[in-house]
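Undergrad: would you be able to build a 3D model of this:
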Amino acid sequence: MPASPTIDADRDDRKTASIVAARARPEKGATRVTGFREARNILRSATMTQAGGGAQYFDKSDPGSTPVFFLDGADHRQKRATIAPYFTPKAITTRYQAIMERVIEEQFTALRRTGRGTLDVMSFDLAVAVAADIVGLTVTDRARMARRLSASLSAAFYHQHNYLGRLYISARKFINQIDFYFNDVKPAVRDRRANPQDDILSHLIAQGCSDKTIMIECMTYAAAGMVTTREFIVMAAWHMFDNPDLRTRFVESNQEEQVAILQEILRLEPIAAFLYRQETETKDVYALCLRDTNLDETVVGACPHAIDPDRATRMKANGSFLSFGDGAHHCPGWQVALHESRMFLDRLFRVPGIRLDRAPTIGWSDMLQSYELRNAVVTCDTASGQEGSPRRSCVPLA
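TA: The predicted model follows:
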């Protein structure tokens, strides 16, 4: 099927292609899968289990105390069902949207006052606020928790340092993980034991999960719900700053069309490079290369390296393709992530005089096999005590 007539057949909009080619490497011994249909079949297969991130080595003898990420089959379905209510459109409407609006209001009031902001810091603050409410990490200072988590999970520029520098970074990451546990997780656990809330942490405590399990769950949600959302918001903003036509279309579109634009950017620039699955009988491990599957022309159509917001409609496909995974382990928080990203970016591009003063620096995390974007600076016209843009009503994704 032909591409949009406005797209140059040789156009390549990818911003992370070079670093991915240089640094993305599947785990040793894993078979690389690049075709969309083969990867989707693997993700949907009942004979495949979760792999990668140490999943195939994790002790799952007690499913009740095993993090949901590491479970498969009936145990996974049962535990997944217990967290599903935290990620529904209703939860977005009745709970998280108010948090998003409040944090975005704080951020853009400060941006208008100073005329300057750092996108990766702003987007991480938003992502932490939302994910922390979902998990239940709400009893300590959010800004300090964000700094601890950022230091614990960031590893993109590790390789640029000498031995002593790497030793220092490793020690700093370890210390921040300990600080996160004692200064954020433990206080939240104590609070939820005394005063249970409608959140994942209270649920884990009620299930009798150990402190180790709770810490793993908290770090998993931090990596999946906070870090990835930060990178995606910065990446989407960068693409639209560099493409005025795309930015104009985004601002003038309704919410459904805005989401389609965001999904198309995510198709081209998925945060994580690989998903892993292991065959139950043969124990073969497969590395599903999301970047390659999302460029499979037999599924995504012509000119796969170009951003085309009409692509999914034209191809009658799910707009994010495999960026959120598929099958039993399909990302549970995808609607939340897209919703907060859309709200943040819609507000950003309505700020008078908004411009990208400094493009982000691209790094690569070998630990997560994902890109990181840092120090993306935006500037705008200042207006003391004034709003940067008109407010719009927001409706959760269907």
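Undergrad: CA only for contacts and neighbour counts going forward, please
TA: Noted.
Undergrad: give me the next element, helix or strand, following the one helix or strand Gly363 maps to.
TA: Gly363 is part of strand 361-365, with elements assigned from DSSP states H and E. Counting by DSSP H and E, the next helix or strand C-terminal to strand 361-365 is strand 370-374.
Undergrad: which elements pack onto that next one?
TA: Packing partners of strand 370-374 (3 or more CA pairs under 8 Å, 6 or more residues apart in numbering; DSSP states H and E): helix 228-242, strand 361-365.
Undergrad: tell me the contacts of the residue positioned nearest the centre of the chain?
TA: What sits nearest the mean C-alpha location of the chain, by CA atoms, centre = their mean, is Thr228, with 2.5 Å. The contact partners of Thr228, by CA atoms under 8 Å, 6 or more residues apart in numbering, come to Ile271.
Undergrad: quick one on the thing from earlier: show me what the strand holding Gly363 packs onto, helices and strands only.
TA: Using 3+ CA pairs under 8 Å, 6+ apart, strand 361-365 is in contact with helix 17-23, strand 370-374.
Undergrad: hmm, 6 Å instead?
TA: strand 370-374 (3 or more CA pairs under 6 Å, 6 or more residues apart in numbering; DSSP states H and E).
Undergrad: elements contacting the following helix or strand past the strand it packs on?
TA: Counting by DSSP H and E, the element after strand 370-374 in chain order, helix or strand, is strand 377-379. With contacts taken as 3+ CA pairs under 6 Å, 6+ apart, strand 377-379 sits against strand 116-118, strand 355-358.
Undergrad: list the buried residues of stretch 77-85.
TA: Residues of stretch 77-85 classed as buried: Lys79, Arg80, Ile83 (neighbour count, 16 or more other CA atoms under 10 Å).
Undergrad: nope, stretch 200-207 is what I meant
TA: In terms of neighbour count (16+ other CA under 10 Å), stretch 200-207 has its buried residues at Ile200, Leu201, Ser202, His203, Leu204, Ile205.
Undergrad: among those residues, which are in helices?
TA: Among these, the residues falling in helices (DSSP state H) are Ile200, Leu201, Ser202, His203, Leu204, Ile205.
Undergrad: how about this one, so we can line them up?
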Amino acid sequence: MEQVQWITDFGVAEEILRHKGFREVTFKGLVPLVGPVIVTLEGPVHRERRLIGSKLFTALRLKTAETSFVAEITRREVAEASRQSQPDLVRLSYSVMAQTAGRMVGLDGLGSPENAAEAVYLLSALVSGTQARQEGKPVYTRRAARDELRKRFIDPAIARRRNLLNLYGAGRLSVGELPSDLITLLLLHTHQAERKWDTRQIAGEVAFYAVAAIDTTASLAPHLFHHLYHYCQANPVQENRLTDPRFLRNAAAEALRLHPAIPTIFRQATTSLKLKSGLEFAENQTAGIYVKEANRDASIFGPYPEEFRPDRIIQAKTRRAGLSFGGGSHLCLGRELAVGTPELAQTSFENDDSPNETELFGVAAMLVKELFAQGARPDPGQAVPELSPFARDVYHTYPLNFQQFD
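TA: Below is the predicted model:
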């Protein structure tokens, strides 16, 4: 087995992610668990899955989601948290994202915080197995979590949509009356392509989308809130910008650049090759990309790349969040759901005060905007736990206090 070649240079990392001579292997361990899903596929079958998924994340669908159910979920959940005796931002952000992802992928029954919390726990166990523990809940292996997730949430949702498609096929429903979610898109595609996917195949794809949609934004929100609170404490003149969704959107991308949800991406060379940098890879050799380090490349992100600077000026033609959404043919489809638009560092709506019908702000910015509007701040009576340099860069708890921001 070839030794992993580790990459921290942004330019080299970006070239590898775009290079057709590498295959995606970060998530290959998922295949025995959920089958071949979009992130583990290559070639024509991957392009087919990506085409289906891209229909879920059109600008119009995302704008409709932001202005309707995302806004409603965010307001309701923040209001509920403000009434709790011990509100916690991690718990809140996962609840918001579970309900949002449930609407996007088609998991019914996640409209209550209780069901959303149960789904989040099962999805966590699907990824982490017995390491995902919660007081008062059973400990699941990854396979047991998958089976329970399917039984409780996924399979019933698929069955309901199959019934609706039968009504559509019989002319009793119009296409506009069908749900606008991933499960429906998958079923419609297989029907139109005259290809039968069984429930197991669809369930695997849905489970992966749910994990990906929830985890990135839910782990980002506490980082964004923490950075902005302390940024405004150090720069009080900036406090009035906490109501500006465009400022918050830029801040969200900056926070994600510093704290990528997936700290390491792996690609495997499909043949012997040499990069523009002169770096060589043997066939089947793996490149390990340290995303967090590459995202702090001063030649790309300017001076003090390790600092949170929401107004950072980036001259390079890259995304504000760096490589946090991957790149190449496996670039994350749901990135605009998390951090909105514009993504590219050299694109901006900042000097345009007119409404833009496709401009997106992202769930992370929307949640944090609502938190500050309701007077949230870190609970002074409970210290926010320090992040371990040896563990994944996420908060496991973030106690909040609701009062006037000062």
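Undergrad: quick revisit: so what touches the strand holding Gly363 of structure 1?
TA: Ala155, Ala156, Phe157, Ser370, Tyr371, Glu372, Leu373, Arg374 (CA atoms under 6 Å, 6 or more residues apart in numbering).
Undergrad: in CSV, list those residues along with neighbour count.
TA: Output for the contacts of strand 361-365 of structure 1, formatted as CSV (neighbours: other CA atoms under 10 Å):
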residue, neighbour count
Ala155, 23
Ala156, 20
Phe157, 16
Ser370, 22
Tyr371, 26
Glu372, 25
Leu373, 22
Arg374, 18
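Undergrad: just flag the most distant two among those residues.
TA: Ser370 and Arg374 (13.2 Å; CA to CA).
Undergrad: got the residue ranges for the strands in the stretch 301-406 of structure 2?
TA: Taking DSSP state E, counting those that start in this stretch as the test, the strands found in the stretch 301-406 of structure 2 are 376-378, 400-402.
Undergrad: measure Glu27 of structure 1 to Ala273 of structure 1 for me?
TA: Distance of Glu27 of structure 1 to Ala273 of structure 1, computed by CA to CA, to the nearest Å: 11 Å.
Undergrad: more crowded one of these two?
TA: The neighbour comparison of Glu27 of structure 1 against Ala273 (other CA atoms under 10 Å) goes to Ala273, with 21 against 16.
Undergrad: alignment lookup: the more buried one to structure 2.
TA: Matched by TM-score structural alignment, Ala273 of structure 1 corresponds to Pro263 in structure 2.
Undergrad: over to Phe87 of structure 1?
TA: Under the alignment by TM-score structural alignment, Phe87 of structure 1 pairs with Phe57 in structure 2.
Undergrad: again, but for Arg374 of structure 1
TA: Aligned partner of Arg374 of structure 1 by TM-score structural alignment: His396.
Undergrad: would CSV of the buried residues of stretch 200-207 of structure 1 with distance to Leu167 of structure 1 be doable?
TA: Below are those laid out as CSV (distance: CA to CA, whole Å):
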residue, distance to Leu167 of structure 1
Ile200, 35
Leu201, 33
Ser202, 36
His203, 37
Leu204, 34
Ile205, 35
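Undergrad: any idea how far Asn235 of structure 2 is from the match of Phe87 of structure 1?
TA: Distance from Phe57 of structure 2 to Asn235 of structure 2, by CA to CA: 36 Å.
Undergrad: okay, these two: which has more neighbours?
TA: Phe57 (20 against 11).
Undergrad: how deep is the closest residue to the more buried one other than its chain neighbours tucked in, by neighbour count?
TA: Distances taken as CA to CA, 6 or more residues apart in numbering place Gly334 nearest to Phe57 of structure 2, at 6.3 Å, with adjacent residues excluded. Gly334 of structure 2 has 20 neighbours, counted by other CA under 10 Å.
Undergrad: same question, Ser365 of structure 1
TA: Counted with other CA under 10 Å, the neighbours of Ser365 of structure 1 add up to 19.
Undergrad: same check on the one 4 residues further on?
TA: Gln369 of structure 1 sits with 21 neighbouring residues when counted by other CA under 10 Å.
Undergrad: who touches it in this structure?
TA: Counted by CA under 6 Å, 6+ apart, Gln369 of structure 1 has contacts Ala272, Ala273.
Undergrad: ditto for Gly388 of structure 1
TA: Counting by CA under 6 Å, 6+ apart, Gly388 of structure 1 makes contact with Val351.
Undergrad: state the distance from it to Ala237 of structure 1.
TA: 17 Å.
Undergrad: got it, and Glu231 of structure 1?
TA: 10 Å.
Undergrad: same check on Ala206 of structure 1?
TA: 40 Å.
Undergrad: what's the answer for His161 of structure 1, then?
TA: Taking CA to CA, one finds His161 of structure 1 at 29 Å from Ala237 of structure 1.
Undergrad: quick one: which of the two has more around it?
TA: Each of His161 of structure 1 and Ala237 has its neighbours counted (other CA under 10 Å); Ala237 has more, 24 against 12.
Undergrad: could you check how far whichever residue in structure 2 pairs up with the more buried one is from Val363 of structure 2?
TA: In structure 2, the residue matched to Ala237 of structure 1 (TM-score structural alignment) is Phe225. Going from Phe225 of structure 2 to Val363 of structure 2 by CA to CA gives 13 Å.
Undergrad: in structure 2, what residues pair with the strand or helix carrying Ile42 of structure 1?
TA: Assessed by DSSP H and E, Ile42 of structure 1 sits inside helix 36-44. On structure 2, the counterpart of helix 36-44 of structure 1 by TM-score structural alignment is residues 10-18.
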